[in-house]
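In: what's the 3D shape of this:
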Amino acid sequence: MEVEQWLHMANGDGENSYATNSRLQEKAMLETRPVLQGAVVELYRSLPARSTMVVADLGCSSGPNTLLLVSLVIGTISDHNREAEQEQRPPAAAMELQFFLNDLPGNDFNLVFRLFPCRSVHLFHSSYSLMWRSKGSYQFSYRGLGSTCEKKVPDELSGGAYLNEESIYIGKSTPPAVIKLYKEEYQKDLSLFLTLRFNELVCGGHMVLTFLGRKSKDMLLHGEASSMWDLLAQALLSLVLKGLVEKEKLVSFNLLFYAPSVDEVKTVVEENNLFNVEHMSVFESSWDPQDDDTHDDVVLGCTSSGLNVARCIRAVVEPLIRKHFGEAILDDLFMVYASMVSKHLKKAKAKYPIIIVYLKAKH
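Out: Sure, this is the predicted structure:
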């Protein structure tokens, strides 16, 4: 599978598109806004007069969130200058802002990609991208157009050795050897990502990264990210039992995804030794993108929440499902998935742990 062509959000602006179902990602960006604003202000104050601040958004995708980072950065600088004027501090020197919006070629928003020259970027931002796995040589972007980046599961899982038959990710039945493979490949991916971004950042450049993770160190307690994919695996298995999907198709399907713990991320950053950690924390977001109350553990409308979650997940994985299983099963699959999510939410509200990391280059 030419995965870089299929690992992208659902295109268009229809009912099942990412553009229509990307509120979950918007909420994460708004939650992390204070950290981003702090990074922007510090960079802005440090740059000399009449310079250009270069900001790159890795994994911008398409839809209403695509220009949200642009708006946040411009708004932050505008607010900072307004406060300086009110406090009668010297006005900031004139500055230009340059934005690079970057994603895989399969996404709709694919006409503004640029390579990043060495020492050219002041701020890298990436939201909801780094849990998607990658392996291979790439020179300029985690999700870049024209790179040789190959998104893939570990070789041992894609070469005919089906070691994870009852799961499409890391589940209760996943063998320890498979868990080890996922963990090792993720560590390699993140270390390489940090090294390449370091080479593209200016001296003292910043990165603000947000991605799904887990709260527990124990891989067997992988948390709600794993539960979400377990339910999708169960939905696929139900179609196998109905004769709508071949068993071989299911057992050969493994998601290109890994949700790390905070400690795993911290260890990779420390061993990489190219960045200082300015901030690292975890917050939670409800599975249902329309549910903004993360404190109440009761779901009042389980049926509607199940549908909301199913639409959100479909917008993310539909191209991968279509490529591997065919388009004919999509409606049935996500109808079953919505029902299973609804039953899951009757037990308690499900939440994603989300990791935010603010790094500053050491050079």
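In: contacts and neighbour counts: CA atoms only from here.
Out: Will do.
In: tell me which element the closest residue to Val277 other than its chain neighbours is part of?
Out: For Val277, ignoring the flanking residues on the chain, the nearest one in space by C-alpha to C-alpha, 6 or more residues apart in numbering is Leu359 at 4.8 Å. Per DSSP states H and E, Leu359 falls inside strand 351-361.
In: now do Gly204
Out: Assigned by DSSP H and E, Gly204 belongs to strand 201-212.
In: mind listing what's buried in that strand?
Out: Buried residues in strand 201-212, counting neighbours by 16 or more other C-alpha atoms under 10 Å, are found at Leu201, Val202, Cys203, Gly204, Gly205, His206, Met207, Val208, Leu209, Thr210, Phe211, Leu212.
In: run this one through as well so I can compare:
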Amino acid sequence: MEVRQVLHMNRGNGETSYANNSKLQKLVITKAKPVVIGSISDLYTTNLPQCLRVADLGCSSGPNTLLVITEIIEVIDEICHQLNHNTSEFQEFLNDLPNNDFNTIFKTLPTFYEKLRKEKGENFGPCSIMGIPGSFYERVLPSTTVDFFHSSSSIHWLSQVPPMGEINKGNIYLCAPSIHGTISKRLSLFLSLCSKEITQRGRMVLTVLGRRSKNPFGKECYYWELLSKSLNDLVSEGLIEEAKVDSFNFPFYVPSRKEVETIICREGSFYLDHLEIFDVKWDGSDDDDNKEFIFERFITGKKMAKLTRAVVEPLIAYQFGDAVIDALFNRYIEYVNDHLSKEEGKFVNFVISLRGK
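Out: Predicted coordinates for the structure are as follows:
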């Protein structure tokens, strides 16, 4: 499987699209906002750049794509008023793999620019946004171009599936200890490439799925085990071939805090300013009211299946075909509901703030 040709979120604005099933990713961005705002404020007040250049790596498409640049513009505009300083120009580079739905993003830009002019006045900015297709595991921008790198819910995706052989048979998540060296090299490469593209004293904030436990087989990635069970059920029913499941692995890995800190230290291009951990529920809700627990569990199962489908359907359809998608995710709903009847399901997220050396 050529990852860069297959990996993308569900396109468009339909019922199963990423645009309509990315509430969880929005909640993650919202929870990480204080770190982003703190980092960009420190960068701006230290350097006062005439043009602030921001790169969003793994931007995807939908309502979340322009959320971070909107937050950045708001805080920089406020700082400029406080300092009695002319507002900077803004340039944002939206990066994702070539099959990302860039067309949907571009169609929203005229409305975005018009809203800025109405809210900030004709003398604001200007703000320029462009798409940069390509893998962030390769150089995508010229040297010393970017003042601020941002990435949310992206760098746990890898550029390739490490060789697994029989060791991961029946499982779709890369959980074998033998791949840890490969994962470390991928993340080190990512940091090394960004260090060439970032300006002196530039900043970076990454939000990535992680795990609290040292054990890569821990419960933090149990949602993939439930999807593996769903696929294996379809094997038992004769709907898909066992060999196709055995040879299929997501290019996906969630690190521990120690792994992240070790990789940043060994690679050596950035100072680690801050790392914090927070949880979000599987369905992206931020409501702790469980009075209607059974009903809420059923709703959560459906939401979890829809957001998972919006993210991984292209990968699954490439391997198994479109015909099994509905049956697979109906089975997945049942497994998620059963799991939630016993314990709560949460994603672990790391917010990592880095400073260039």
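In: In the second structure, which residue range corresponds to the strand holding Gly204 of the first structure?
Out: Under TM-score structural alignment, the match for strand 201-212 of the first structure in the second structure covers residues 198-209.
In: likewise stretch 330-346 of the first structure?
Out: Residue span in the second structure matched to stretch 330-346 of the first structure, by TM-score structural alignment: 325-341.
In: contacts for that stretch?
Out: Applying C-alpha atoms under 8 Å, 6 or more residues apart in numbering, the contact partners of stretch 325-341 of the second structure are 223, 226-227, 230-231, 234, 294, 297-298, 300-302, 304-305, 309, 313, 316-317, 345.
In: so what's the corresponding residue of the second structure for Tyr258 of the first structure closest to, chain neighbours aside?
Out: Aligned by TM-score structural alignment, Tyr258 of the first structure pairs with Tyr253 of the second structure. Take Tyr253 of the second structure and drop its neighbours on the chain: the residue closest to it by C-alpha to C-alpha, 6+ apart is His156, 5.3 Å away.
In: Please tell me I have it right and the one you found contacts Phe252.
Out: Yes - taking contacts as C-alpha atoms under 8 Å, His156 of the second structure lies within contact range of Phe252: 5.6 Å.
In: returning to what we had before: drop anything exposed from the contacts of stretch 325-341 of the second structure.
Out: For the contacts of stretch 325-341 of the second structure, buried by 16+ other C-alpha under 10 Å: 223, 226-227, 230-231, 234, 297-298, 300-302, 304-305, 309, 313, 316, 345.
In: Make sure Thr144 of the second structure is indeed in a strand.
Out: No - per DSSP: H, G, I helix; E, B strand; the rest coil, Thr144 of the second structure lies outside any strand segment and is coil.
In: Distance of it relative to Leu189 of the second structure?
Out: 17 Å (C-alpha to C-alpha, to the nearest Å).
In: what's the answer for Ile294 of the second structure, then?
Out: 45 Å.
In: just Leu231 of the second structure next, same as before
Out: Between Leu231 of the second structure and Leu189 of the second structure the computed distance is 33 Å (C-alpha to C-alpha).
In: Report the contact partners of the residue nearest in space to the middle of the first structure.
Out: By C-alpha atoms, centre = their mean, the mean C-alpha position of the first structure lies nearest to Tyr128, the distance being 2.0 Å. For Tyr128 of the first structure, the contact set (C-alpha under 8 Å, 6+ apart) comprises Gln25, Gly59, Thr210, Phe211, Leu212.
In: Please repeat the previous calculation with a cut-off of 10 Å.
Out: Contact analysis of Tyr128 of the first structure by C-alpha atoms under 10 Å, 6 or more residues apart in numbering lists 24-26, 28-29, 58-60, 209-212, 354-355.
In: per the alignment, it corresponds to what in the second structure?
Out: Counting by TM-score structural alignment, Tyr128 of the first structure lines up with Ser153 in the second structure.
In: try Val309 of the first structure
Out: Per TM-score structural alignment, Val309 of the first structure is aligned with Met304.
In: Please identify the helix or strand for its match.
Out: helix 293-320.
In: Which helix or strand lies directly C-terminal to that helix?
Out: helix 325-340.
In: now that following helix and helix 293-320, what's the angle there?
Out: On the basis of axes from the mean of the first three to the mean of the last three C-alpha atoms, to 10 degrees, helix 325-340 of the second structure is oriented at 140 degrees to helix 293-320.
In: Report the buried residues of helix 325-340 of the second structure.
Out: Under 16+ other C-alpha under 10 Å, the buried positions of helix 325-340 of the second structure are Ile325, Leu328, Phe329, Arg331, Tyr332, Ile333, Glu334, Tyr335, Val336, Asn337, His339, Leu340.
In: how much does it stray from the first structure?
Out: Mean deviation of helix 325-340 of the second structure relative to the first structure after superposition (mean C-alpha distance after the TM-score superposition for the first structure): 0.5 Å.
In: Straight-line length of stretch 37-55 of the first structure, end to end?
Out: Terminal residues of stretch 37-55 of the first structure lie 13 Å apart, using C-alpha to C-alpha.
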